[in-house]
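Participant: missing the sequence, but the structure's below:
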C-alpha cells in the first residue's frame, strides 16, 4: 500500500474517532450526567425541605397563606449571603424543561461547577442572590455535560421557574429573551444591559450558548420574581417532597 493510501486510512480512522468522541460527549456522557445532576438536586431539595423550620404564622411583607410574601422593593424577602466557590446556593425547577427536571445551582461558573455531576448550573459571582432586588444571574451548558439549558428556547411568556433555597421557594415568571455576543457582560448588570440604572425588579437571568452545539452567541432568558413561600408551590410539591 502506498504512503498516501496509509495516510488516507489513518486520517479516516482519526475522523471516525473524533466523531465517536463527540457522540460520546454530547449524547451518552451528557445523558449520564443529566441523571446524576438531577438526582443530586433532588437529594438536596428534599434535605432542605426536611430541615426547614415551620412557617411563621405571619411576617413582614406577608400577603397571607402558607407564609407567602409579597415581592415589592421593600418586601421582607429572605436573601442569603453569597457562599464560597462551588458551594450550593439553590435548587432550580423548570417544569417547561420536563416534569422531573431540576438542578443544583452552585457558586461560580467554572468547570468545577458547570461540568460537575452534582451541579450543572453556576451562579455568576457578584450578581444578586435568589430573591434579591437586582439580578440573580446563572449559567449552564446547552449541550454536553448534562445539556442543562438545552431547552431554554422553549420557555413561553409566564412560564414559572422555581428556585429553592434553605429559606424557601422563590417563584419567577419568564418575561423575555435576548441574544447577545459572548463578550456582552452587561446582561449581568443589576438592571440587565442598563449599566448604572437603579434596580427595582428581582430578576433571574439564565445564560447559555446559542445555537446548540455552537458558541457563536449567548441566549439570555429573563424572569421576574412573583412570590416567595416557605412551602413548595403546588406545581412542584410532589417533586420536592
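Facilitator: Happy to help now that I have it. All values reported here derive from a predicted model rather than from experimental measurement.
Participant: C-alpha from now on. contacts and neighbour counts both.
Facilitator: OK.
Participant: helices and strands around the lengthiest helix in the chain, which ones?
Facilitator: Counting residues, the longest helix in the chain under DSSP state H turns out to be helix 29-51. With contacts defined as 3 or more C-alpha pairs under 8 Å, 6 or more residues apart in numbering; DSSP states H and E, the packing partners of helix 29-51 are strand 88-93, strand 102-107, helix 237-240.
Participant: the shortest one - contacts with which helices or strands?
Facilitator: In this structure, helix 237-240 makes packing contacts with helix 29-51, judged by 3+ C-alpha pairs under 8 Å, 6+ apart.
Participant: tell me the buried residues in the helix it packs on?
Facilitator: 29-31, 33-34, 36-42, 44-45, 48-49 (16 or more other C-alpha atoms under 10 Å).
Participant: nearest spatial neighbour of residue 68, skipping sequence neighbours?
Facilitator: Nearest non-adjacent residue to residue 68, counting by C-alpha to C-alpha, 6 or more residues apart in numbering: residue 229, 4.2 Å away.
Participant: and the comparison structure, right after this:
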C-alpha cells in the first residue's frame, strides 16, 4: 500500500514538472505575448509623439533620425516591448527594469540590467530572459541568424538592432554587459544590444549571449518599420 502511494506521488510530481516545463510555458508564453500586443495596441491608439531630429536623408530618400532616449525605468517598471520576427509573428514580450526573478523575469518577461544603456542610447542595451520556464522568452536565442531583426518598441517608436553573433561565457564574465561588449572602458560611439540567458537548457552552468548592432529608429508617426516583416520562424529549443 505504501509503495503504491509513493508511486502515485512520484507520478504526480512528474506530471507537475512536465506541466511547469512544457504546458505551463506554452500558456504563460501566450499570455505574455497577449500582454505585449495589448500594450502595442495602446501605444498605437495614443497620439504619436513628435518625431526626433533628423540626422540626414540618404540618397534613396530614407530619413535617418536621432533615436530618442527615455529615462532608465524603475525596478519592474514596464517601458518597452521586444519583437523578434524569427521567434514568430506573435512574439511580443514586455521589457521591464531590473533582472530579479521574483519581480521581473518570472512575472513580466525580459529584464533590463541596472547598468544597461537605454534603447537608442550610445553603448550597450543589455537584457536578460529565461530560456526555460515562465514563458521562456529567450528560448530560441540560439536560433537567431545573421542580420535577424531584434526590435524594441516604446511609446516613441521602434528601435531596430541586427543580430551579429552568439557566445557562451561563464556566469562571472560580466564584461559582456560593458558599453562595448567584452571591452570594458572602451568607447566607440556605437549602439549595441546584448541578450543573455542561462545555458545549457535547464542549467545555470553558463550563459548564452547574443550580440547585435543598432540599425535605425522609426518614429511612431511613420508606422511599424520594415524590419518587422515576417521571416521563417525558428523551432523551439527543447
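Facilitator: Arrived safely. In this text the structure is predicted, and so the values were computed from the model without any measurement.
Participant: off-centre distance for the longest helix of the first structure?
Facilitator: The chain centroid and the centroid of helix 29-51 of the first structure are separated by 13 Å under C-alpha atoms, centre = their mean, to the nearest Å.
Participant: what range does it cover in the second structure?
Facilitator: Here helix 29-51 of the first structure aligns to the second structure at residues 24-46, judged by TM-score structural alignment.
Participant: measure residue 93 of the second structure to residue 122 of the second structure for me?
Facilitator: Residue 93 of the second structure is 23 Å from residue 122 of the second structure, where distance means C-alpha to C-alpha, to the nearest Å.
Participant: what about residue 73 of the second structure, which SS state?
Facilitator: Following DSSP: H, G, I helix; E, B strand; the rest coil, the label given to residue 73 of the second structure is coil.
Participant: more crowded one of residue 93 and residue 122 of the second structure?
Facilitator: Comparing residue 93 of the second structure with residue 122 by neighbour count (other C-alpha atoms under 10 Å), the higher total belongs to residue 93, at 28 against 19.
Participant: show the contacting residues for the spatially most central residue of the first structure.
Facilitator: In the first structure, the residue lying closest to the centroid (C-alpha atoms, centre = their mean) is residue 121, at 4.7 Å. By C-alpha atoms under 8 Å, 6 or more residues apart in numbering, residue 121 of the first structure lies in contact with 103-106, 109, 113-114, 138-140, 148.
Participant: same deal with residue 63 of the second structure?
Facilitator: Residue 63 of the second structure touches 54-57, counting by C-alpha under 8 Å, 6+ apart.
Participant: distance of whichever residue in the first structure pairs up with residue 119 of the second structure from residue 58 of the first structure?
Facilitator: By TM-score structural alignment, residue 119 of the second structure lines up with residue 130 in the first structure. Note on residue 130 of the first structure: its distance to residue 58 of the first structure, by C-alpha to C-alpha, is 21 Å.
Participant: these two - which one has more neighbours?
Facilitator: Between residue 130 of the first structure and residue 58, counting by other C-alpha under 10 Å, residue 130 is the more crowded of the two (27 against 14).
Participant: reduced to three states, what does the more buried one come out as?
Facilitator: Look at residue 130 of the first structure: counting by three-state DSSP, its state is coil.
Participant: check the gap between it and residue 197 of the first structure for me.
Facilitator: 20 Å.
Participant: could you do residue 155 of the first structure as well?
Facilitator: Noted for residue 155 of the first structure: a distance of 27 Å to residue 197 of the first structure, by C-alpha to C-alpha.
Participant: higher neighbour count, these two?
Facilitator: Set residue 155 of the first structure next to residue 197 and count neighbours by other C-alpha under 10 Å: residue 155 wins out with 20 against 11.
Participant: so what corresponds to the more buried one in the second structure?
Facilitator: Here residue 155 of the first structure is matched to residue 144 in the second structure, going by TM-score structural alignment.
Participant: what ranges do the helices span in the second structure?
Facilitator: Listed in chain order, the helices of the second structure (DSSP H) span residues 2-18, 24-45.
Participant: the strands in the second structure, which residues?
Facilitator: With DSSP state E as the criterion, the second structure has strands at 54-57, 63-65, 78-83, 93-97, 110-112, 123-128, 149-153, 157-169, 191-199, 206-219.
Participant: residues in contact with the longest helix of the first structure: which ones?
Facilitator: Residues from elsewhere that reach helix 29-51 of the first structure, judged by C-alpha under 8 Å, 6+ apart: 24, 91, 101-104, 116-120, 143-148, 164-166, 239-241.
Participant: do stretch 226-238 of the first structure as well
Facilitator: For stretch 226-238 of the first structure, contacts defined as C-alpha under 8 Å, 6+ apart pick out 55, 66-71, 77, 93, 131, 167-173, 240.
Participant: just the buried ones from those?
Facilitator: 66-71, 77, 93, 131, 167-173, 240.
Participant: number of nearby residues for residue 199 of the first structure?
Facilitator: With neighbours defined by other C-alpha under 10 Å, the count for residue 199 of the first structure comes to 16.
Participant: show me what contacts it?
Facilitator: Residue 199 of the first structure neighbours (C-alpha under 8 Å, 6+ apart): 133-134, 190-191.
Participant: could you do residue 166 of the second structure as well?
Facilitator: Residues near residue 166 of the second structure by C-alpha under 8 Å, 6+ apart: 142, 208-211.
Participant: ok, 6 Å please
Facilitator: Contacts for residue 166 of the second structure (C-alpha atoms under 6 Å, 6 or more residues apart in numbering) come out as 209-210.
Participant: the equivalent of it over in the first structure and residue 20 of the first structure: what is the separation?
Facilitator: Per TM-score structural alignment, the equivalent position to residue 166 of the second structure in the first structure is residue 177. As judged by C-alpha to C-alpha, residue 177 of the first structure and residue 20 of the first structure stand 34 Å apart.
Participant: residue 237 of the first structure too?
Facilitator: Distance, residue 237 of the first structure to residue 20 of the first structure, using C-alpha to C-alpha: 40 Å.
Participant: residue 195 of the first structure too?
Facilitator: For residue 195 of the first structure relative to residue 20 of the first structure (C-alpha to C-alpha), the value is 45 Å.
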